[in-house]
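Asker: predicted model follows, preceded by the sequence.
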Amino acid sequence: MKLILDTHTHTIVSGHAYSTIHDYISVAKAKGLELVAFTDHGPAMPGGPNIFHIGNQRVIPREIDGIEVLRGVEANIMDFDGNIDIPEAYLKRLDIVLASLHDVCIEPGTREENTRAFLKVMDNKYIDIIAHPGNPRFPIDIDEFVLGAKKTNKIIEINNSTFTNLSRSGSRDNCITIARKAKEHGVFVVAGSDAHISFDVGKFEKTIEVFKLVEMPKELIMNTSKEKLKGYLKAKGRKFEEKTVVPFK
């Protein structure tokens, strides 16, 4: 299974990550990736960037050394009503928006409260991907969650770092169940490396194991085609108008 794009990466701006855009491009090219989305954490994350950093990403070229770039963010869900730490005026400027629960931004709630947080954030038209929903620190009603993603046309991430990240230990069974339900209901999924260092960009081995285990249809996996992912985003109003291209030097 060849996956050629990564929708979840963090640069040094996230505060607890260790690589620059240049670093990521270099490794992505060496690995044969075709597209990378830069999705630094929203400002509510301790050590995270100022909101102006998120908003100023239009200066990042659309293509760097043959690697297409998406300008994005991983927004923090701040309450069980699905409010996030990125204002709408900034969301409009971005190519791709992830939303997720982090226990440094919101205290884990009950199964019902956590599920509500995801369902409510799905009502935000600018949200594209729900990131690492398998985290056992935030138990959810998986059936309700997947059906919510289907209803609102959101992509569900199966996060590769979840399987090795001590802070989300015990996620595998949840991720397998989520993937099975996504397949059952025809919901788009995406493998996200959640890289916090450039060497991990495009690292999907554990997620691919899950996709193979549940026999996920290729047509539901967003990483298999730039055109498929961008088509989804364009259908939601993203324009990708300017095509600034720079060589890597």
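Answerer: In hand now; what should we look at?
Asker: only C-alpha atoms from now on, for both contacts and neighbour counts.
Answerer: Will do.
Asker: how about the helices in the chain?
Answerer: 21-30, 51-55, 88-91, 111-122, 142-152, 172-185, 205-214, 226-235 (DSSP state H).
Asker: this is the comparison structure:
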Amino acid sequence: MEFLSDLHTHTIVSGHAYTTLTENINYCAQHGIKILGTSEHAPSMPGAPHRWYFGNMRVLPRVINGVTLLKGCEANIMKEDGTLDMNDHDARSLDYMIVSLHEPCFEPSSKEVNTKAVLNALDKCEKIEIVGHLGNPNYELDYEPIVKKAKELDIMIEFNNSSVSGMSRNGSKKFCTEVAKLCMKYGNKVILTSDAHYCDYIAKFDETIEMLKSINFPEELIMNDPEKLIAHLKSKGKLEDLK
């Protein structure tokens, strides 16, 4: 399989990344990456854009410089009841959302509270397509019910190369491996992401691929092939404008 899609990337708009959307798109065009998902942090993250930024993403073309652009957001889980800082109205112009726990928005709590927050969040917006950062060692989680619910809702589990490599959220690899084994057990669709905050890291999945190979993870569950990914999203009523 060619892993030519990356749905977790950031630009200078997130406040702590270093390339523009145009630079990210051009990098993809130059390196044969077919699908770029741009997924800025939602408004509660310090430095993140205003909610109007996401509402106005409708102005962006679907294909730029030969690269298919998917319009996303990395939403923050805010409370134990799963409240997000993006609602259906604010997300109306988006193709997808990643939901993640981030320390500035949700203080790590007990295993029970952290797990309830993730489980409850998965019901909060119809645009949720990816669960992010499950391996973050700062959040103790009961992975099995989360993986099972993601399977039930046909939501992809992210394996984030920035986390697996230890570039950020150091210590995530062993927990990501645990999640991957559960995804094998239940047959969850997964997505490899870079969490790139600079264009040179887009679609760099080497550490994640090695981790998955080490447990003989089945390639058919990985959704980064562009045709497979588009078919999955279209099957859920997304990307109706994409021919």
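Answerer: Looks like it came in fine. Note that the coordinates shown come from a computational prediction; the quantities given were computed from them, not determined experimentally.
Asker: quick TM-score on the pair, please.
Answerer: The TM-score (TM-score structural alignment, normalised by the length of structure 2) is 0.95; 242 aligned residues with a CA RMSD of 1.4 Å.
Asker: burial check on Pro104 of structure 2, number of neighbours?
Answerer: 12 (other CA atoms under 10 Å).
Asker: how long is stretch 35-48 of structure 2 end to end?
Answerer: Using CA to CA, to the nearest Å, the end-to-end distance of stretch 35-48 of structure 2 comes to 23 Å.
Asker: name the residues that touch that stretch?
Answerer: 4-11, 13-16, 21, 25, 28, 49-51, 67-76, 85-86, 97-98, 104-105, 226 (CA atoms under 8 Å, 6 or more residues apart in numbering).
Asker: list buried residues within the residues you listed.
Answerer: Buried by 16 or more other CA atoms under 10 Å: 4-11, 13-15, 21, 25, 28, 49, 51, 67-76, 85-86, 97-98, 105, 226, out of the contacts of stretch 35-48 of structure 2.
Asker: how big's the offset between the lengthiest strand in structure 1 and structure 2?
Answerer: Longest strand of structure 1, by residue count under DSSP state E: strand 67-76. Once the two models are superposed, strand 67-76 of structure 1 sits on average 0.5 Å from its counterpart in structure 2 (mean CA distance after the TM-score superposition for structure 1).
Asker: tell me what angle that strand forms with helix 21-30.
Answerer: Relative orientation of strand 67-76 of structure 1 versus helix 21-30 (axes from the mean of the first three to the mean of the last three CA atoms, to 10 degrees): 120 degrees.
Asker: packing partners for strand 67-76 of structure 1?
Answerer: Using 3 or more CA pairs under 8 Å, 6 or more residues apart in numbering; DSSP states H and E, the elements in contact with strand 67-76 of structure 1 are helix 21-30, strand 35-38, strand 96-100.
Asker: include distance to Tyr90 of structure 1 when you put the ones you listed into a markdown table, please.
Answerer: Putting those into a markdown table (distance: least, CA to CA, whole Å) gives the following:
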| stretch | distance to Tyr90 of structure 1 |
| --- | --- |
| helix 21-30 | 20 |
| strand 35-38 | 15 |
| strand 96-100 | 11 |
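Asker: re earlier: could I get the helices of structure 1 as a markdown table with distance to Gly192 of structure 1?
Answerer: Putting those into a markdown table (distance: least, CA to CA, whole Å) gives the following:
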| stretch | distance to Gly192 of structure 1 |
| --- | --- |
| helix 21-30 | 14 |
| helix 51-55 | 20 |
| helix 88-91 | 20 |
| helix 111-122 | 18 |
| helix 142-152 | 17 |
| helix 172-185 | 13 |
| helix 205-214 | 8 |
| helix 226-235 | 13 |
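Asker: Asp81 of structure 1: which of those is closest?
Answerer: Among the helices of structure 1, helix 111-122 comes nearest to Asp81 of structure 1, with 5.4 Å by CA to CA.
Asker: so what secondary structure elements neighbour the closest one?
Answerer: Under the contact definition 3+ CA pairs under 8 Å, 6+ apart, helix 111-122 of structure 1 sits against helix 142-152.
Asker: what range in structure 2 matches the helix it packs on?
Answerer: Aligned by TM-score structural alignment, helix 142-152 of structure 1 falls on residues 143-153 of structure 2.
Asker: compare the helices of structure 1 and give me the one nearest Val245 of structure 1.
Answerer: By CA to CA (comparing all of the helices of structure 1), the closest turns out to be helix 21-30, at 13.0 Å.
Asker: quick check: buried residues in that closest one?
Answerer: For helix 21-30 of structure 1, by 16+ other CA under 10 Å, it's 21, 24-28.
Asker: and which of these is nearest Arg168 of structure 1?
Answerer: Nearest to Arg168 of structure 1 among the buried residues of helix 21-30 of structure 1, with distances taken as CA to CA, is Tyr24, at 24.1 Å.
Asker: name the nearest residue to Glu34 of structure 1, ignoring sequence neighbours.
Answerer: Ile67 (5.1 Å; CA to CA, 6 or more residues apart in numbering).
Asker: my read is that the one you found contacts Val27, right?
Answerer: No - Ile67 of structure 1 is beyond contact range of Val27, at 10.5 Å (criterion: CA atoms under 8 Å).
Asker: is it correct that Val113 of structure 2 is in contact with Asp81?
Answerer: No - in this structure Val113 of structure 2 lies outside contact range of Asp81 using CA under 8 Å: 9.2 Å.
Asker: find residues that contact each of the two.
Answerer: With CA under 8 Å, 6+ apart as the test, Val113 of structure 2 and Asp81 reach no residue in common.
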